[in-house]
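J.: need a structure here:
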Amino acid sequence: MDKNKKIKVGISLGDLNGIGIEIILKTFQDKRMLDFCTPIIFGATKTISQYKKQTNINVPFNGVMDIEKAVPSKINILNIWKDEVALELGKPTEVSGQYAFKSLEAATNALEKGEIDVIVTAPINKDNIQSEDFAFPGHTEYLESKLEGESLMILMTNELKIGLITGHIPISEVSKAVTPEVIKKKANILYKTLVQDFGVSKPKIAVLGLNPHCGDNGVIGNEDDEIIRPTLVEIQNEGKLVYGPYAADSFFGSENYKNFDGVLAMYHDQGLAPFKTLSFGEGVNFTAGLEKIRTSPDHGTAYELAGKNKANISSFKEAVFTAIKLYQKREEYKTLTKNTLKTSKRR
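T.: Predicted coordinates:
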């Protein structure tokens, strides 16, 4: 891999009436960011100029009609619509959801074609973005439908990486969804991403239990003893360092997570509640398991802050840096493993 290559970072706007455009513009207001990547924002100069005017954010950008015209030293806006879009900052509308999807769809198509190297997605509203073309619980599921691979949602910082066995599903459906097949699949995705994307040669993974106190020997449910433990033994027999189940209520408070390279939580809030308590505003959402790199900030649309020029950009900026680092690490891994195969064949 050419280490001097400037990574093309495709960026989707998220909900137009949220803080997405604000955190994007303010992230690249720091010109040093342009030393690391070429940002290509999928939207329209008209819409972003209107947003700038309403929020008094003064950030220059370069409007282009073709990705190939993107300038490495500038913030590039790829014009994908010409409409006059009505912005109602702080308010979710059908229009803001419609154009959030237009931005996401165009960025995803460009990623699939290799016109951009990675994608960083600003927050969407999972309700108003719904349509015939987007009938998904969130970004993760949509991207999985468009790209090769099987996804694993990972919330991460340098110290903590939490993957989810089940994602955006109701609590009432979690126990049925936690099957040996799903546990194995998610454990294998986490293991692979820790090796190829984070450079951990022999990952050590913790798996949280489903029930309080891991079921207390069947007193509070049998899933931990009958499904999770036997499955983890099978994974261990494959030579992977996967341990558990651990009682979720004490795992993070005791700082046990620091003994592992990654953690698998059984359901959304079991993993995300402690993660956001420990790392809110600094964390990154990474969609592992797919052929392409996608990251996003660890927060939502924050309508209550929209238009006030008060949004914190830390998580979005970290999402950009993380996407770049993951891309470079994965390319490095491909090169190393390719060279290993060539050496083996010569022998």
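
J.: Please make it C-alpha for all contacts and neighbour counts, starting now.
T.: OK.

J.: And the contacts of stretch 226-233?
T.: The contact list for stretch 226-233 (C-alpha atoms under 8 Å, 6 or more residues apart in numbering) reads Thr179, Pro180, Ile183, Lys184, Gly209, Val242, Tyr243, Gly244, Pro245.

J.: Turn those residues into CSV, including secondary structure, distance to Val95 and neighbour count.
T.: Formatted as CSV, these follow (DSSP: H, G, I helix; E, B strand; the rest coil; distance: C-alpha to C-alpha, whole Å; neighbours: other C-alpha atoms under 10 Å):
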residue, secondary structure, distance to Val95, neighbour count
Thr179, coil, 39, 16
Pro180, helix, 42, 16
Ile183, helix, 39, 22
Lys184, helix, 41, 17
Gly209, coil, 42, 24
Val242, strand, 46, 24
Tyr243, strand, 47, 18
Gly244, strand, 46, 18
Pro245, strand, 45, 21
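
J.: Might you report the residue contacts of Ile57?
T.: Contacts of Ile57 (C-alpha under 8 Å, 6+ apart): Glu22, Leu25, Lys26, Asn309.

J.: Nearest to Pro39 among those?
T.: The closest of these to Pro39 turns out to be Leu25 (C-alpha to C-alpha; 10.4 Å).

J.: Was I right to think Thr301 contacts Pro123?
T.: Yes: taking contacts as C-alpha atoms under 8 Å, Thr301 lies within contact range of Pro123: 5.2 Å.

J.: Between the two, which contacts overlap?
T.: Contacts common to Thr301 and Pro123, judged by C-alpha under 8 Å, 6+ apart, are Gly14, Asp15, Gly18, Gly20.

J.: Wasn't the second one part of a strand?
T.: Pointing back at Asp15 there. No: going by DSSP: H, G, I helix; E, B strand; the rest coil, the assignment for Asp15 is coil, not a strand.

J.: Any idea how many residues pack against it?
T.: Residues near Asp15, counting by other C-alpha atoms under 10 Å, number 33.

J.: Now for the contacts of Ile57: which two are most distant?
T.: Among those, the pair separated by the greatest distance (C-alpha to C-alpha) is Leu25 and Asn309, which sit 10.9 Å apart.

J.: for comparison, sequence B:
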Amino acid sequence: MKKAENIIVGISIGDLNGIGSEVILKTFEDTRMLELCTPVIFANVKIVSFIKRNLNSEVALHGIDRIDQLIKGKINVLNVWREGVDINFGQNDETVGKYAIKSFMAATAALKDGLVDVLVTAPINKYNIQSDEFKFPGHTDYLDKELSGDALMFMVQDNLRVGLLTDHVPVNDVAKHLTEKLITQKIETINLSLKQDFKINKPKIAVLGLNPHAGDSGIIGNEEETVIKPTIKKLFEKGIFVFGPYPADGFFGSGQYEKFDVVIASYHDQGLIPFKTLSFGLGVNYTAGLNKIRTSPDHGTAYEIAGKGVADFGSFKEAVYLALDIFHARNEYVELTKDPLKTKEKK
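T.: Presented below is the predicted three-dimensional model:
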């Protein structure tokens, strides 16, 4: 098993005009972080140095051209490109978007090839990244394709965990996406993730209804009666401890979520509004269901404060911590499942 400082954390730089670079640099200004891992920022060392000077940061950067040149315990910047890029903090710029994707694709390739152990992605702008080379709504869809998984957006802050049945889907299309196949796939993915990534042997899973009052027995929509309930019943009979569907409106406010290891929402805002309200800026977006580990902060580019040195780096730092925790948990899970006797002892 790898020693802490030998765990290589690949970091995609995100939108250079946003706060991504700032939260990365602030995270690693604390040199104790370098005792936990070795970061590799996929970008260009001259550009990261420019941003560092703009922010009056004192972190020491080590530029490299190949991963095998990295120095453990240093902040390595891998030169993904050589040319200069005009940085205009707070501006939506298609050229900057292309470099965000260059960084992300290079970091993903390194993750796929085992050159980095985990990936932490800084925020991108979904509007300026589109091109003939990259036609995905965001990070998750591309990772799902490259890492052959059943990607699921999984928001985490300590024991508060929220998974999504659908993520970047227009609200008027959500109902048609909620099929037995999709619900089964997502719940099985989250159940396995809780076991291998969070060391929870018998996860308790709550599912929220799609409609107000979870449909009120079919009075306010029938998706709960026709699809969600029957699927939950089949999964429960297979040995997965899944319950619901519960009315979404009072589930978090009443504290009912605390009785479960994860809450699964039907659509994006149903899950993320209460999550972000309760996580106090320390939430992490984890992509469950992949054969590799990827996390990110739960915020966007925040153009309005970019370059001002005032960005809160708490969520990004937590994203690094969670990636490392899951890396250790997965290694432990593999060892335990190799040896059934150890598994029994663990229980």
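
J.: how many neighbours does Leu235 of structure 2 have?
T.: Neighbours around Leu235 of structure 2, by other C-alpha under 10 Å: 18.

J.: mind listing what the equivalent of Ser279 of structure 1 over in structure 2 touches?
T.: Aligned by TM-score structural alignment, Ser279 of structure 1 pairs with Ser279 of structure 2. The neighbours of Ser279 of structure 2, taking C-alpha under 8 Å, 6+ apart as the test, are Gln157, Leu160.

J.: Need the contacts of stretch 226-233 of structure 1 in JSON lines (columns: distance to Glu105 of structure 1).
T.: Listed next are the contacts of stretch 226-233 of structure 1 as JSON lines, based on distance: C-alpha to C-alpha, whole Å:
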{"residue": "Thr179", "distance to Glu105 of structure 1": "32"}
{"residue": "Pro180", "distance to Glu105 of structure 1": "34"}
{"residue": "Ile183", "distance to Glu105 of structure 1": "30"}
{"residue": "Lys184", "distance to Glu105 of structure 1": "31"}
{"residue": "Gly209", "distance to Glu105 of structure 1": "36"}
{"residue": "Val242", "distance to Glu105 of structure 1": "36"}
{"residue": "Tyr243", "distance to Glu105 of structure 1": "39"}
{"residue": "Gly244", "distance to Glu105 of structure 1": "39"}
{"residue": "Pro245", "distance to Glu105 of structure 1": "38"}
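
J.: Next one: the spatially most central residue of structure 2 from Arg330 of structure 2, what distance?
T.: Centroid check for structure 2 by C-alpha atoms, centre = their mean gives Tyr286 as the closest residue, at 2.6 Å. To Arg330 of structure 2, Tyr286 of structure 2 is 14 Å away according to C-alpha to C-alpha, to the nearest Å.

J.: what's the longest helix in structure 2?
T.: The helix that spans the most residues within structure 2, counting by DSSP state H, is helix 314-338.

J.: Superposed on structure 1, what's the mean shift for that one?
T.: With mean C-alpha distance after the TM-score superposition for structure 1, helix 314-338 of structure 2 departs from structure 1 by a mean of 0.6 Å once superposed.

J.: so that helix matches what in structure 1?
T.: The aligned range for helix 314-338 of structure 2 is 314-338, by TM-score structural alignment.

J.: ranges for the helices of the stretch 51-200 of structure 2?
T.: 94-112, 139-146, 174-177, 180-198 (DSSP state H, counting those that start in this stretch).

J.: can you redo the ones you listed as JSON lines with distance to Leu160 of structure 2?
T.: Shown next, in JSON lines, are these (distance: least, C-alpha to C-alpha, whole Å):
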{"stretch": "helix 94-112", "distance to Leu160 of structure 2": "27"}
{"stretch": "helix 139-146", "distance to Leu160 of structure 2": "21"}
{"stretch": "helix 174-177", "distance to Leu160 of structure 2": "24"}
{"stretch": "helix 180-198", "distance to Leu160 of structure 2": "12"}
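
J.: most neighbours per residue, which of those?
T.: Mean neighbours per residue, mean count of other C-alpha atoms under 10 Å, is largest over the helices of the stretch 51-200 of structure 2 for helix 94-112, with a mean of 21.

J.: with structure 1 superposed, average distance for that helix?
T.: Mean deviation for helix 94-112 of structure 2: 0.4 Å (mean C-alpha distance after the TM-score superposition for structure 1).

J.: Return the distance of that helix from the chain's centre.
T.: 16 Å (C-alpha atoms, centre = their mean, to the nearest Å).

J.: contact partners of it?
T.: So helix 94-112 of structure 2 is in contact with 10-17, 42-43, 80, 85-87, 116-119, 121, 124-125, 128-129, 131, 134, 143, 146-147, 292, going by C-alpha under 8 Å, 6+ apart.

J.: Relative to Glu225 of structure 2, how far out is the residue lying farthest from the centre of structure 2?
T.: Using C-alpha atoms, centre = their mean, the residue of structure 2 lying farthest from its centre is Ile219. It sits 36.4 Å away. Distance, Ile219 of structure 2 to Glu225 of structure 2, by C-alpha to C-alpha: 10 Å.
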